[in-house]
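Student: What shape does this take:
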Amino acid sequence: MISMLLLLQAPSVFDAGKVSFSVHAHGWEHNYKIMTYSLMPNESFEMTFHHVPDKSKISVRHPDGTLESLSGHRWVWPGSGTAGVHPFAVLLDHQQMVINLIVMVPLKIDSKGTMQGYRIGKYPDIPLKGLGIYKPPRGLIRVDPEMLVLPLSPHFTLGQFMCKQAGDYPKFLLVRTGLLIKLEYLLELVNHKGFATDTFYVMSGFRTPYYNDAIGNVRYSRHQWGGAADIFIDSNPKDGVMDDLNRDGVIDVRDAAVLYRLFDDESFKDGYKPMIGGLGQYKKTSSHGPFVHVDVRGFRARWGH
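Tutor: Modelled structure (predicted):
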């Protein structure tokens, strides 16, 4: 199953990984060749396809065949009680879109702060400013080693977002669809601006509350809800640190500022509005190089620049 999805990888010349039609589901519309959504057990999933030519027909395939076709290019999957990846192949005029539906495991943290032996910690009891996005997640994605190479979108894999804390498998993770769409959007943007790279280096993706507290981060960090990523361009050379984006011969906060300004300028465009969120700029320290933080919190926030 996962090996089939690995066929969708970016070539050496940047390709945004898009098809000519789009899908609207879970509050997001996109036209990427592959995208991932997380669901609770037995939660149904409805998808509506747009920009379908009048004489063309959408075909949606799933291994167990449990799909219902509705009017207006709408399809519904009734859900599954089996945790794990459930991929769909959407076909239209020799084009293919893969939709990964990942059924999560309900969040059940024991008295030791663990879930199936993996240390999670404790989510805040009171949501920040009463906002629903800061309530504890209903579930988490159970991750076994073979899932690390799973493509979540055209240019990002599941392993890029894993929490950095030590521990045996199974581990747990959360990655929001909106974050994947935003990262793909920004990746296409930097390539268009002349910074050639086939992905961002994700220095920090998901964090458990335990790990977030251990590194001294803020209590309501969006990383804990799978909606944030600390990223930089690491392409020339690939050495685990930010590239010299401003070409001054020094790797420092001014390179992070290149990305910050590029992303901030883009945030005022109409097409960016669904992805509105936080943007932060960070200088290098003894433990890491410069980077920028991006998230999809749903409202504008800026810091560090």
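Student: use CA for all of it now, contacts and neighbours both
Tutor: Will do.
Student: got the residue ranges for the helices in the stretch 201-305 of the chain?
Tutor: In the stretch 201-305 of the chain, the helices defined using DSSP state H, counting those that start in this stretch lie at 209-214, 253-266.
Student: what's the closest non-adjacent residue to Lys284?
Tutor: Pro290 (4.3 Å; Cα to Cα, 6 or more residues apart in numbering).
Student: ok, the one you found to Leu183 distance?
Tutor: Relative to Leu183, Pro290 is positioned 18 Å away (criterion: Cα to Cα, to the nearest Å).
Student: quick one more, to check against the first:
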Amino acid sequence: MLNVYSRARDGETLLSRSFRAKEFACKDGTDPLFVDSELVQVLQAIRDHFGAPVVITSGYRTAAHNRAVGGAVYSQHQYGRAADIRVSGVPVEQLAAYAETLLPGTGGIGRYPAKGFVHVDVRKAKSRWAG
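Tutor: The predicted structure follows:
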């Protein structure tokens, strides 16, 4: 389910045991922000599995910000269904492999070893790529 939050009013709101709304906010400072609850569940499972914080380097993006950072035209970030993440001490391949167990026949998983992050999204179709 897609939820809308105000960065200013709801930024400190816990969306799960480990994630606050502000962590998903667009880096351009806009308000509001959108977050799919299924994405939060996947990220919480990753956090619980590795026992370490999941850092969201990019969550929700406005269309303008997505264009500015060179995101895909129909990027799942624009719909609140994607996050680029890293976990300190966990290699990209290991992080992506665990995400695979959570999204076996669905969702998007992109591996970006040179940049040190994994893209995870909760789209209905299955998509995999390396960047």
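Student: Could I get the TM-score for this pair?
Tutor: Once superposed, the chains reach a TM-score of 0.87 (TM-score structural alignment, normalised by the length of structure 2), with 131 aligned residues with a Cα RMSD of 2.1 Å.
Student: For the counterpart of the residue nearest to Lys284 of structure 1 in structure 2, list the residues it contacts.
Tutor: Pro290 of structure 1 maps onto Gly116 in structure 2, with residues paired by TM-score structural alignment. By Cα atoms under 8 Å, 6 or more residues apart in numbering, the contact set of Gly116 of structure 2 is Arg86, Pro91, Val92.
Student: any idea which helix or strand carries His30 of structure 1?
Tutor: Here His30 of structure 1, judged by DSSP states H and E, is contained in strand 28-32.
Student: packing partners for the helix or strand following that strand?
Tutor: The helix or strand immediately downstream of strand 28-32 of structure 1 is strand 34-39, counting by DSSP H and E. In terms of contacts (3 or more Cα pairs under 8 Å, 6 or more residues apart in numbering; DSSP states H and E), strand 34-39 of structure 1 is packed against strand 95-103, strand 151-153, helix 177-192.
Student: can you do 7 Å?
Tutor: For strand 34-39 of structure 1, the packing partners by 3 or more Cα pairs under 7 Å, 6 or more residues apart in numbering; DSSP states H and E come out as strand 95-103, strand 151-153.
Student: Next SSE downstream of it?
Tutor: strand 45-50.
Student: how about the next helix or strand after that following strand, aligned to which bit of structure 2?
Tutor: Using DSSP H and E, the next helix or strand after strand 45-50 of structure 1 towards the C-terminus is strand 59-61. The aligned range for strand 59-61 of structure 1 in structure 2 is empty, by TM-score structural alignment.
Student: and Glu12 of structure 2, how many neighbours does it have?
Tutor: Residues within reach of Glu12 of structure 2, counting by other Cα atoms under 10 Å, total 14.
Student: Residue in structure 1 paired with Ala83 of structure 2?
Tutor: In structure 1, Ala83 of structure 2 lands on Ala229 (TM-score structural alignment).
Student: residues touching that match, list them.
Tutor: Contacts for Ala229 of structure 1 (Cα atoms under 7 Å, 6 or more residues apart in numbering) come out as Val202, Ser204, Gly205, His223, His293, Val294, Asp295.
Student: For Gly84 of structure 1, see how far away the closest residue to it other than its chain neighbours is.
Tutor: Counting by Cα to Cα, 6+ apart, Ala229 of structure 1 lies nearest to Gly205, which is 4.6 Å off, once chain neighbours are set aside. In this view, Gly205 of structure 1 and Gly84 of structure 1 are 20 Å apart by Cα to Cα.
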